[in-house]
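[1] structural data only, the sequence is not supplied:
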């Protein structure tokens, strides 16, 4: 698998990342093991998780697999802090103390002494930005994180964070911004991606398959074993089950038929090769689903297909969700 630099840093990752949001909940340890093996054998390196995924269960599963299934130094381990659901409701916290405690807990669950990329999971209005960014500096200077990034920051938030860090020598460089980006969610093209390009941040798209909708699985209904049929993901997927999305999915399917590709390959190749993108983060429930995504490494969309998909998926007004 081809490798790309994360923004204007020396960190290199595979141009496809492995997402683990469902690990420890919908994806058990055995399926997670199979996914990790398949991903690494295909040349993948970037493994992305978060402290808030399954209240830490995703990190626990990864920690049990690293070293046992694949050597630690064969993966670029990325995690996030700032969102928790310990009390049953989603809470955000960008304070220095919370973030650093969260990082230490992540390291324990992952059974490592540092992560390769540590990201603030979301912007928090009621915490001074300089305090949040100070936690990133401390993580780097103490060796807990090799690189740091942000997640779900819009254009002006990204620019403010990157500019603050660049203002004083010795502060940690913002390497990346992880945001939702797909043919169904292109609002980040207005400001967020231009900010990343201008300020040297790599873009890591989450839900590059439109929360699974771009695979075509919902064209005729909701499969019983799909995320849209589960209580905790129904509203998450439902955001993209619209008439607009249906038109885009049909265009993706037609493009795939002409190229003899799957809809998944078409949609994933499109976002992977957009300006500023380092690596889409692909989350799969099963190893078979992941293997179907890994075939995109051999795919490159013809220019005329890219243009047609651009036209049919003209961006909606900017908005963001958090995963």
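    Done, it's in. Only a predicted model underlies this, so the values are computations on that prediction, with no experimental measurement involved. Residues are numbered from 1 along each chain as shown.

[2] from here on, contacts and neighbour counts on C-alpha atoms
    Will do.

[3] what about the strands in the protein?
    For the chain, the strands defined by DSSP state E cover 3-5, 12-14, 17-19, 46-48, 76-81, 83-84, 91-92, 115-120, 145-151, 174-180, 202-206, 281-283.

[4] among the ones you listed, which comes closest to residue 235?
    strand 174-180 (15.7 Å; CA to CA).

[5] check the offset of that closest one from the chain's centre.
    8 Å (CA atoms, centre = their mean, to the nearest Å).

[6] name the surrounding residues that touch that strand.
    The contact list for strand 174-180 (CA atoms under 8 Å, 6 or more residues apart in numbering) reads 6-9, 147-153, 158, 161-162, 165, 188, 196, 200-208, 320-322.

[7] ok, of these, which come out buried?
    6-7, 147-153, 158, 161-162, 165, 188, 196, 200-208 (16 or more other CA atoms under 10 Å).

[8] give me the most central residue, this protein.
    The structure's the chain has its C-alpha centroid closest to residue 206; by CA atoms, centre = their mean the separation is 3.4 Å.

[9] can you tell me which residues contact residue 133?
    Residue 133 touches 161, 165, counting by CA under 8 Å, 6+ apart.

[10] and here is the other one:
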């Protein structure tokens, strides 16, 4: 699998990443092992997790499988911290919480360091410079090799990345930002992606298949065993089952028919090759489904197909993004 640099750093990652959102909860040890082995054998390196996935079980399971199956140096292990299971405070970006969470992640993973450590979300209750100081301390202490953020809007990403660049050699530049991005969710193109491109921060799209909807499996009904049928994730899928999404899915399926490809391959290839994108993070139900996603490595969409998909999925951006020359 092709490797890409993550932002303006020396870290190289596979251009498809493996997500572990359901590990330790909906995905058991045997299925997770099959997925990890399939991913590694295809040349995949980037494995993404978080301290809250499965209540910490995803990290624990990943660590156990790496010990048994894969040489540690063959993988780029990424995790996140900052989310808290507290209804009164969803995110905690304080230095104390983040560093304690990193230590707990390393313990669950059974690793001395992670390759990429990301703040899971912006915390308006903590000064941003305090949050970013935790990233610097993680790198300087050797507990993280590279750092990034997740779910930061455009101004938050720009402020954070600029702050880190203000003291080169002292502060650790942001390597990545992780955000949802797909044909069904192109909101990052308004401000996040321009900021990432300008500041040379690599984008790691989550839910690149529109929470599974872009595969076409929800066109007629909700399949048993799918995320849409899951008690925990049904509400996660439901917003993408409207009429607008149906038109986009139909276009993806038409393109797939014309290319003798699958809708999954078309949707994933589209987001993989967008400007600024480094590696979409793909979560799979089992190894067979993951293998279908990894088969996109050989597919590049023709320009006319990309343009047609751009047109049918184009988000409506007016002021302040409209062309002032027409006013």
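    Structure received. Treat the numbers as computed from the prediction; the structure is a model and nothing was measured.

[11] re earlier: need the strands of the first structure in a markdown table with distance to residue 39 of the first structure, can you?
    Formatted as a markdown table, the strands of the first structure follow (distance: least, CA to CA, whole Å):
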| stretch | distance to residue 39 of the first structure |
| --- | --- |
| strand 3-5 | 14 |
| strand 12-14 | 10 |
| strand 17-19 | 7 |
| strand 46-48 | 9 |
| strand 76-81 | 12 |
| strand 83-84 | 27 |
| strand 91-92 | 31 |
| strand 115-120 | 18 |
| strand 145-151 | 22 |
| strand 174-180 | 20 |
| strand 202-206 | 17 |
| strand 281-283 | 11 |
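
[12] quick one: which of those is nearest residue 257 of the first structure?
    Closest to residue 257 of the first structure of the strands of the first structure, according to CA to CA: strand 281-283, at 22.3 Å.

[13] how long is stretch 8-17 of the second structure from one end to the other?
    Stretch 8-17 of the second structure has an end-to-end distance of 18 Å (CA to CA, to the nearest Å).

[14] scratch that, stretch 35-50 of the first structure is what I was asking about
    17 Å.

[15] what's in contact with that stretch?
    Identification of contacts with stretch 35-50 of the first structure by CA under 8 Å, 6+ apart yields 1-2, 13-21, 56, 58-59, 69-70, 74-81, 121, 281, 286-287, 290-291, 294.

[16] was I right to think residue 118 of the first structure contacts residue 151?
    No - counting by CA atoms under 8 Å, residue 118 of the first structure stays clear of residue 151, with 10.0 Å between them.

[17] and the nearest residue to residue 111 of the second structure once chain neighbours are set aside, what does it touch?
    Take residue 111 of the second structure and drop its neighbours on the chain: the residue closest to it by CA to CA, 6 or more residues apart in numbering is residue 63, 7.4 Å away. Residues in contact with residue 63 of the second structure (CA under 8 Å, 6+ apart) are 108, 109, 110, 111.

[18] cool, residue 82 of the second structure as well?
    91, 92, 93, 97, 98, 101, 119, 120, 121.

[19] please repeat the previous calculation with a cut-off of 6 Å.
    91, 92, 93, 119, 120 (CA atoms under 6 Å, 6 or more residues apart in numbering).

[20] nice, that's everything, thank you.
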